[in-house]
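In: Sequence unavailable; structure follows:
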């Protein structure tokens, strides 16, 4: 039996990214990790490797299109075709401001992270997925996508834009055998929080394997 294609986490961190990587690794997927923090990536990769998983990582600022596309290409060269991508970069806490205090540069930075970086990933991996007629593009964001709040304006704007982008992407690539979907998590994710990272990772796994929904909201 052939090995599954790779699972790549864009914006990998010790919370949801690590749990999703572990879930796909248990199913036999080689795992690639991308973020700006090399030390975090080394630790995550070591933790996965200790379970017997095949894993590798590349550092990149996900808002740098060339750096991100290069990282994805290097991981594809070492791990094999990319079968699934999780796009889950963490926004800056400094962007959390009331709507009237939100600056144009706040919005520019948030859209660069949530939408432009998402488009960079898609441009890098979708051509091969379409050629193989196989692959999943999974995107996560927070409750502001469905319940925008005046005191967290940047998240409401950026997440709504990301959700619209993913919906259009889903409608475009489905006919080519590629699955694109958004998972919106309302409430905090973490140990002892409303949503356990492992439970959210399991939801992502179900989305990838069933390919039934363009949007899943966890409340």
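Out: All right, it came through fine. These numbers were taken from a predicted model, which means no experiment stands behind them.
In: switch to C-alpha atoms for all contacts and neighbour counts from now on
Out: Will do.
In: what about the strands in the protein?
Out: Taking DSSP state E, the strands of the chain run over residues 6-10, 31-35, 55-59, 82-87, 136-142, 179-185, 215-218.
In: what comes into contact with the fourth one?
Out: For strand 82-87, the surrounding residues in contact (C-alpha atoms under 8 Å, 6 or more residues apart in numbering) are 4-11, 17, 76, 118, 125, 129, 134-140, 208.
In: Measure how buried the nearest residue to residue 72 once chain neighbours are set aside is and give me the count.
Out: Nearest residue to residue 72 in three dimensions, chain neighbours excluded: residue 124, at 7.3 Å (C-alpha to C-alpha, 6 or more residues apart in numbering). The local packing of residue 124 (other C-alpha atoms under 10 Å) involves 19 other residues.
In: ok, the residue nearest to the spatial centre of the chain to residue 103 distance?
Out: By C-alpha atoms, centre = their mean, the chain has its centre lying nearest to residue 87, at 1.5 Å. Taking C-alpha to C-alpha, to the nearest Å as the criterion, residue 87 is separated from residue 103 by 25 Å.
In: same check, this time on residue 95
Out: Taken as C-alpha to C-alpha, the span from residue 95 to residue 103 is 9 Å.
In: ok, and here's another one to check against it:
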């Protein structure tokens, strides 16, 4: 059995990978950073694991990684990214609580920036989930057609 973990990281992603590995699954980890993924695979020890670097917000990148993995039995969505900049406003926010967002030199109110940050953050995360689902289905259908 095979599991793909989209948005594999050192916290929840690693814990999920360990659990599935303990249950005998082959684990495929997907995230942007090949270096970080290699470190995670090393931490998994005897678990059959593979690293697949992909931009989770880019359809082609995610499709290519999931096609390389092939059909999976379980797909775990663990991706969540922070908005790095609110376009055109010069407002920079990191991975901070929305209520604590810093708004330097912005005409927008803190409340408006917090709402915009929340909407962009949520839209990005939802986008990653939909892309992951579509790419997984395409890989599964493609493998069945080739049989």
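Out: Everything's here; your move. Computed from a predicted structure; not experimentally measured.
In: quick one on the thing from earlier: the residue nearest to residue 72 of the first structure -> the second structure?
Out: Aligned by TM-score structural alignment, residue 124 of the first structure pairs with residue 135 of the second structure.
In: residues touching its match, list them.
Out: The contact partners of residue 135 of the second structure, by C-alpha under 8 Å, 6+ apart, come to 59, 62-63, 66-67.
In: is it possible to export those to a markdown table including distance to residue 19 of the second structure and neighbour count?
Out: Converted to a markdown table, the contacts of residue 135 of the second structure look like this (distance: C-alpha to C-alpha, whole Å; neighbours: other C-alpha atoms under 10 Å):
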| residue | distance to residue 19 of the second structure | neighbour count |
| --- | --- | --- |
| 59 | 28 | 17 |
| 62 | 24 | 26 |
| 63 | 25 | 23 |
| 66 | 21 | 27 |
| 67 | 24 | 18 |
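In: Give me the subset of the residues you listed lying in helices.
Out: 59, 62-63, 66-67 (DSSP state H).
In: Make JSON lines from the residues you listed and add distance to residue 121 of the second structure to it.
Out: Shown next, in JSON lines, are those (distance: C-alpha to C-alpha, whole Å):
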{"residue": "59", "distance to residue 121 of the second structure": "18"}
{"residue": "62", "distance to residue 121 of the second structure": "19"}
{"residue": "63", "distance to residue 121 of the second structure": "22"}
{"residue": "66", "distance to residue 121 of the second structure": "23"}
{"residue": "67", "distance to residue 121 of the second structure": "27"}
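In: Let me know the closest of those residues to residue 31 of the second structure.
Out: residue 62 (9.4 Å; C-alpha to C-alpha).
In: Distance of the closest one relative to residue 69 of the second structure?
Out: 11 Å.
In: Residue 113 of the second structure too?
Out: As defined by C-alpha to C-alpha, residue 113 of the second structure lies at a distance of 39 Å from residue 69 of the second structure.
In: Next, the buried residues of the longest helix anywhere in the first structure.
Out: Identified as the longest helix of the first structure according to DSSP H is helix 153-173. Within helix 153-173 of the first structure, the residues that qualify as buried are 153-163, 165-167, 169-170, 173, counting by 16 or more other C-alpha atoms under 10 Å.
In: before we move on, what about stretch 69-79 of the second structure?
Out: 69-72, 75-79.
In: from those, which single one is nearest residue 17 of the second structure?
Out: Among those, residue 76 lies closest to residue 17 of the second structure (C-alpha to C-alpha), at 9.6 Å.
In: Would you mind finding the match for that closest one in the first structure?
Out: In the first structure, residue 76 of the second structure lands on residue 86 (TM-score structural alignment).
In: Please enumerate the helices of the second structure.
Out: Under the criterion DSSP H, the second structure contains helices at 12-22, 34-43, 59-69, 110-146.
In: measure the closest residue to residue 79 of the second structure other than its chain neighbours to residue 24 of the second structure for me?
Out: Counting by C-alpha to C-alpha, 6+ apart, residue 7 is the residue found nearest to residue 79 of the second structure once chain neighbours are left out, at 3.8 Å. For residue 7 of the second structure, the distance to residue 24 of the second structure equals 21 Å [C-alpha to C-alpha].
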